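**Q** sharing a model prediction with you, sequence too.
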Amino acid sequence: MSIFTQEDLLLYLYKETSTEQNNLIEAALQQDYELRQSLVSLQESIQLLDQPTIEPRTEVVLSVLNYAREAVETGA
């Protein structure tokens, strides 16, 4: 069982840990299967979050653009 939390792993993934912490986490990852699985799960979740899953309807985009154009034209 590892002493590292998911928060520690997130900091590690986003390169917000010190060199010493990196070394400790990397050593723990080599020995702890569950910790490695947690890291992989976090990496997959980050990749999913980085991908847009839906797009706005064309009508919505056009409405926003028309509203912005009208606001510029009227000086509002």
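**A** Alright, I've got the coordinates.
**Q** contacts, neighbours, all on C-alpha from now
**A** Fine.
**Q** measure the most centrally placed residue in the chain to V61 for me?
**A** Geometric centre of the chain, nearest residue: I46, 4.1 Å, by C-alpha atoms, centre = their mean. Taking C-alpha to C-alpha, to the nearest Å as the measure, I46 falls 27 Å from V61.
**Q** circling back to that earlier point, tell me the first helix or strand C-terminal of the helix or strand hosting the residue nearest to the centre of the chain.
**A** Using DSSP states H and E, I46 sits within helix 33-50. Counting by DSSP H and E, the next helix or strand C-terminal to helix 33-50 is helix 58-74.
**Q** take a look at this one as well, against the first:
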Amino acid sequence: MPILFTPEDLLQYLYKETSPAKTRAIEDALHSDWALREKLEVLITSSESLGTTLESPRAVAVQNVLNYARETAVAESL
């Protein structure tokens, strides 16, 4: 019977927080279980995207704020 690993187990493995025995068990399971490998890949991709920072807002967002400010300023001046 295969050992079932939770997403929490995979996260601990990803961040190297598992015991040596659990690390070996997860690595053995990764060799034979493609679904587990896919889950790990999703976690890896997600963790990599968490590290990406948004350095500036999209131009559309800035334009929306400026348009709202103009509309509000005109309405208040009347």
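**A** Received it, and whenever you're ready, just let me know what you need. Quick caveat, the model's predicted, so the values are computed rather than measured.
**Q** just to revisit the earlier point, so which bits of the helix holding I46 of structure 1 are buried?
**A** Buried residues in helix 33-50 of structure 1, counted by 16 or more other C-alpha atoms under 10 Å: 35-36, 39, 42.
**Q** mean deviation (superposed) between it and structure 2, please.
**A** In this overlay with structure 2, the average offset of helix 33-50 of structure 1 from its partner residues is 0.3 Å by mean C-alpha distance after the TM-score superposition for structure 1.
**Q** contact partners of that helix?
**A** Helix 33-50 of structure 1 is contacted by residues 1-2, 4, 6, 9-10, 13, 28-30 when judged by C-alpha atoms under 8 Å, 6 or more residues apart in numbering.
**Q** for the nearest residue to P2 of structure 2 once chain neighbours are set aside, list the residues it contacts.
**A** Among residues not flanking P2 of structure 2 along the chain, A29 sits closest, at 7.9 Å (C-alpha to C-alpha, 6 or more residues apart in numbering). When contacts are counted by C-alpha under 8 Å, 6+ apart, A29 of structure 2 touches 2-3, 36.
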